[in-house]
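> Structure for the following, please:
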Amino acid sequence: MLRAAHTRRRPWLAAADANPRRLRTAAGTRRRPWLTVGGAALAAVLALSACSPGTGVSATPTMPGAGDSYYPDLGNAGYEADHYALSLDIDPVRGSLSGTATIDARATADLPKFSLDLVGLDVQGVTVGGQVATQSRQGNKLVVVPARPVSSGAHFTVAVTYSGTPQPMADASGNRTGADKVGWHHDGDEVYVASEVSGARTWYPVNDTPRNKATYSFALTVPAGYTAVANGTLRGQTPHGSGSTFAWEATAPVASYVATVDVGRFVAIDASGPHGLPITVYAPPDLAASARERFAQLPDMISYFESLLGPYPFDTAGAIVVSPGFRWSLETQTRPVYGSQVLTMNQETAAEGISHELAHQWFGDSVTPSNWSDIWLNEGFATYLSWLWLEHSGQRDFLTGLMTTQYGYELNAPDYATLLNHSDLPPEQILPILRRLFQPDGHPVPDAQILSAMGLSSASGLTSAKALGLLGVKPGSADATSYLEDARSSAPISPPASDLFTGGVYNRGAMALQALRLRVGDAAFFRILSTYAAAHRYGNATTDDFIHAAESVANSDLTAFFQTWLRDPKAPPMPQLLPTQ
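Down below sits the predicted model:
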């Protein structure tokens, strides 16, 4: 059973059963569609059919955050960081680091003191403008009192010397998938960083808000035999003691949650994209051949997205393949990070995921939401663009199943919620729910087969618990919580702050774009995407900014349309699929 809803993290679970004749429910789960779950009860239904005609971060600190409506303690007030220079000595065996973060910033208010986001780690000293500053810790804030107050409008430099063994932390979004820890990860002798939403502060002092994008330079010293990878362009590798220092530079602004450092025994696989764009994929030596083959379509994907969205936003592209223990992927800027399971998936599933992360380079990395509540501008867009790639590359059957199954989650969440909320539901109300959910290819499964899969000969013994067991949903689980949340509201622009990456953000967000495409026509639709991408390139945007672009290009008042698709709690009917879909 293909369980098919999105979070921006991909729980790279292996397929439990690839039998194409197995019955799928009309809905999925909150997780990325890369998960197949086999269950004994469901297997019984499918066998008969074959024979028959998706917590908070910390206590509120005393220092003010950046004011995000969902996570107000993230980020810091009173200044904007312009550039981070991270000079780090990294031990990949221990997972530890030591070094200095130098931050060039501009004060937006008078600053007798200010703060940086930092969790754990030992701070040896802080200077502001070259003068020793007083530092203390308040919750997850590093509070800095400069020797002389910084005046509003002044440019200033902060240098923080620190060390320790960073630990990943609970995600600010309360995400309960396999990616419940974000930030600095250490596995064996490999280090990798995936920080969305709040993990950047696990490994360097930072103004950890997407509103404050900055450029980065990295000087990463690692032992001999290891390679250090970061965002942007590799400027050089120089000997340093018994190891090497890798110098990386990201000249385009980077949001802190897509900054990354990855250290391992990597092989660099080079390719060339459109206009001579350098593409480098990093992978462990034993996976290099598979990685070369799996990411061979990156140049074509970039060319295709450029034809729709305008120029690729950055100087380099590629990917980083890391530990199989990393069971998702993240659009770290210029070079997304993938768990090695991406190399063993079927081609269509992998292409959907790789194109999704590539699309984020335009929507999420270049154009970044001003507020976390607008996360659909990342995930709905990347989901839809991955569908466009599948449409473009002729994967019609796979795409049709993907779109209908994923959106089916939003449409059918109320049925799941009914079963979850009513343990004493009578059989005559349960059976119609199961009839609606078990309709492979639009054809209902006979009641006798559904009942038999639960060990029942008649409907008299049917209970909500038995139905949920057949559907593979356990009360109290993350999936159950997501069904209940989306049953209350699947509106893309109002996901719950306690579980930011709901199915509505991905699936209904993507379908909103499909509906917009049908509403305004292909020419206007693709002009809307490119206009929006260009207008906010390297900056931040809100949902209202996108609506303004859509209405301006289409020369139409789309208030009612966006109310239906983005704000109304109940998911609208699925829009028509195009002939190529």
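
> hey, let's count contacts and neighbours off CA atoms from now on
OK.

> Residues touching stretch 550-561, excluding its own?
Contacts to stretch 550-561, defined as CA atoms under 8 Å, 6 or more residues apart in numbering, come from residues 520, 524-525, 527-528, 547.

> I should have written stretch 221-235 there, sorry.
87-92, 218, 220, 240, 242-251, 259-266, 314-316, 332-335.

> Of these, which belong to helices?
Within the contacts of stretch 221-235, no residue falls in helices by DSSP state H.

> What is the nearest of the contacts of stretch 550-561 to residue 497?
Residue 497 lies nearest to residue 547 out of the contacts of stretch 550-561, by CA to CA, at 22.6 Å.

> before we move on, the earlier item: can you tell me which of the contacts of stretch 221-235 are classed as buried?
87-92, 218, 220, 244-251, 259-266, 314, 316, 332-335 (16 or more other CA atoms under 10 Å).

> most surrounded residue in the contacts of stretch 550-561?
Per-residue neighbour counts (other CA atoms under 10 Å) across these peak at residue 528, which has 26 neighbours.

> quick one on the thing from earlier: filter the contacts of stretch 221-235 down to just the ones in strands.
Residues of the contacts of stretch 221-235 located in strands (DSSP state E): 87-91, 218, 220, 240, 243-251, 261-264.

> Please generate a structure for the following sequence too, so the two can be compared:
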Amino acid sequence: MDLRRAAPATAALLALTTACTGGTVQGTPGASGLRDPYFPKAGNGGYDVTHYGLKLDYAPGTGELSGTAEITATAGQDLSAFNLDLEGMEVESVRVDGKGARFNRVGQELTVRPSDELTKGRTFRTVVRYSGTPRSIEDPDGSEEGWIETDDGAVAVGEPQGSMAWFPGNHHPSDKAAYDVEIAVPKGYEAVSNGVLKSRTDRDGHTVFRWHSPEPMAGYLATLAIGKYAVTASRTASGLPVLTAVRPEEAADSAAALKRIPEVVDWGTRRFGPYPFSATGAIVEDDGTLGYALETQSRPIFSGAPDTELLVHEMAHQWFGNSVSPRSWRDMWLNEGFATYAEWLWAEEHGGPSAEKRFRTFYDEDTDADPEADGSYWAFPPADPPGAEHISDSPVYYRGAMVLHRIRQEVGDEAFFALVRGWAAAHRHGNADTKEFTAYAERQTGKDLSGIWETWLYGDGKPEE
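Okay, here's the model as predicted:
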């Protein structure tokens, strides 16, 4: 964010707040963005959200969504005003701790001016009533996210900014919270979200679903899928609830991979440590609905039937990306490098090529062995994408995985897998960045790994052997 451009707006807001409080202002407005290196407007400063309570009503026939969002947060400073991210939709009212609050909209920013100043450390509840027709948001790389309409409903996906299309919040991965989502849809429709289904109630021609996610979740990992799915509920051997929602057209082709969810979760638990959430499962949309899969928390979304390798990738994200979330979008390789390397580990242990062979295939650019080994991953260092449109490019995935394999080569299997499990445990349900990872890796293994960081993580071009 250009602070010189922000200054007039901030000054005007301070002047308005001063006028409304008789000239005595102790607090200041929270920042309207967290100055993420790739999405500077994402998120907001001055407070930390601990819980979202969303009550929604969706009409598939018209595409209309009405909602009430109750956001519980703690002030990190004395606040005279604060912002929420919300793209589109019409805001009908805002209340803070039961009192009406003034508000205004500029772009994705919903600025709220409570009637009473919020002192540092105070827990406060903001209730936003809103409605309208939510829309999709185009990513810098041209893909669509946000609220995506389907043939008979909709699916909400949020990486990196799309969640602001359907509910107001502090939409940056560094502010995680628990969620309760209540959604009413016409009877005959399913409505699937993250976490555990607490209840399903029919009333007045509608079905109301209540979903509970007690573990902290970044806003981009929240999801909601509405439509006529085939829903299956079961449990793993350890008792973990498993719920899958599959488009009928994709059911036959999805069955083999989805059947392995308990096996994949158990394998991840052995490799990465305890599974971090209170439920698991999957949502399978029609092929072409999204054009990508997404690791939405506890219940990944697939656009078309997944194969086992893709399932492993998205399930690995439950540890790496969802439980240990990036501190900023520059740290995406910590999500995708780990999930890609998990694919290599799964293959190594299930009759496929070893991780060493996969590493060699990519280093040698052997497209006969793997069509993805085309050398595109040398375009930039995985820890430093050149722009927001590149945070999901191949260097973040494949060269990110190669960084991890280089560590394994350097320290040996015992130390490497202890590092992986330790990293997942040390930052469980939190956030971390690349500098924290490199420091942790050296401390945990007792090795100087600076050569790997300089050459593989931050170096330009193809490293020399």
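
> so what's the aligned partner of residue 56 of structure 2 in structure 1 closest to, chain neighbours aside?
If you follow residue 56 of structure 2 across to structure 1 using TM-score structural alignment, you land on residue 88. In space, and not counting its chain neighbours, residue 88 of structure 1 is closest to residue 99: 4.4 Å by CA to CA, 6 or more residues apart in numbering.

> Touching, the one you found and residue 91? I think so.
No. With contact defined as CA atoms under 8 Å, residue 99 of structure 1 does not count as touching residue 91 (11.7 Å).

> Common neighbours of the two, please.
Between them, residue 99 of structure 1 and residue 91 share no contacting residue, judged by CA under 8 Å, 6+ apart.

> The counterpart of residue 311 of structure 2 in structure 1 is in what secondary structure piece?
Using TM-score structural alignment, the equivalent of residue 311 of structure 2 in structure 1 is residue 354. According to DSSP states H and E, residue 354 of structure 1 maps onto helix 347-359.

> what's the answer for residue 265 of structure 2, then?
Under the assignment here (DSSP H and E), residue 265 of structure 2 is part of helix 261-272.

> what stretch of structure 1 does that helix fall on?
Residues 298-309 of structure 1 are where helix 261-272 of structure 2 lands when matched by TM-score structural alignment.

> how far apart are the matching stretch and its match in structure 2?
Stretch 298-309 of structure 1 differs from its equivalent in structure 2 by a mean of 1.1 Å after superposition (mean CA distance after the TM-score superposition for structure 1).

> tell me which residues in that stretch are buried?
For stretch 298-309 of structure 1, the neighbour count (16+ other CA under 10 Å) marks 298-299, 301-306, 308-309 as buried.

> Generate TSV for these, with distance to residue 142 of structure 1 as supplementary columns.
Shown next, in TSV, are the buried residues of stretch 298-309 of structure 1 (distance: CA to CA, whole Å):
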residue	distance to residue 142 of structure 1
298	40
299	42
301	42
302	40
303	43
304	44
305	41
306	41
308	43
309	40
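
> Quick one: the strands in the stretch 51-200 of structure 2, in order.
For the stretch 51-200 of structure 2, strands defined by DSSP state E, counting those that start in this stretch occupy the ranges 64-75, 79-85, 90-96, 99-100, 102-106, 109-113, 123-132, 136-138, 144-149, 154-157, 177-186, 190-193, 196-203.

> Can you lay out those strands as CSV showing distance to residue 244 of structure 2?
As requested, those are exported to CSV (distance: least, CA to CA, whole Å):
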stretch, distance to residue 244 of structure 2
strand 64-75, 24
strand 79-85, 30
strand 90-96, 33
strand 99-100, 41
strand 102-106, 38
strand 109-113, 35
strand 123-132, 29
strand 136-138, 24
strand 144-149, 19
strand 154-157, 15
strand 177-186, 18
strand 190-193, 9
strand 196-203, 12
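
> Those strands: which one's closest to residue 251 of structure 2?
In terms of CA to CA, the element of the strands of the stretch 51-200 of structure 2 nearest to residue 251 of structure 2 is strand 190-193, at 15.6 Å.

> what does that closest one correspond to over in structure 1?
Under TM-score structural alignment, the alignment places strand 190-193 of structure 2 onto residues 227-230 of structure 1.

> average offset between that stretch and structure 2?
Here stretch 227-230 of structure 1, set against structure 2 after superposition, deviates by a mean of 0.6 Å using mean CA distance after the TM-score superposition for structure 1.

> Aligned counterpart of residue 498 of structure 1 in structure 2, please.
Residue 498 of structure 1 maps onto residue 388 in structure 2, by TM-score structural alignment.

> Go ahead and list the helix or strand containing residue 76 of structure 1.
Going by DSSP H and E, residue 76 of structure 1 is not in any helix or strand.

> dump the residue contacts of the equivalent of it over in structure 2.
Under the alignment (TM-score structural alignment), residue 76 of structure 1 pairs with residue 44 of structure 2. Residue 44 of structure 2 sits next to 30-34, 82-85, 170-172 when contact means CA under 8 Å, 6+ apart.

> With residue 10 of structure 2 instead?
Listed by CA under 8 Å, 6+ apart, the contact partners of residue 10 of structure 2 are residue 29.
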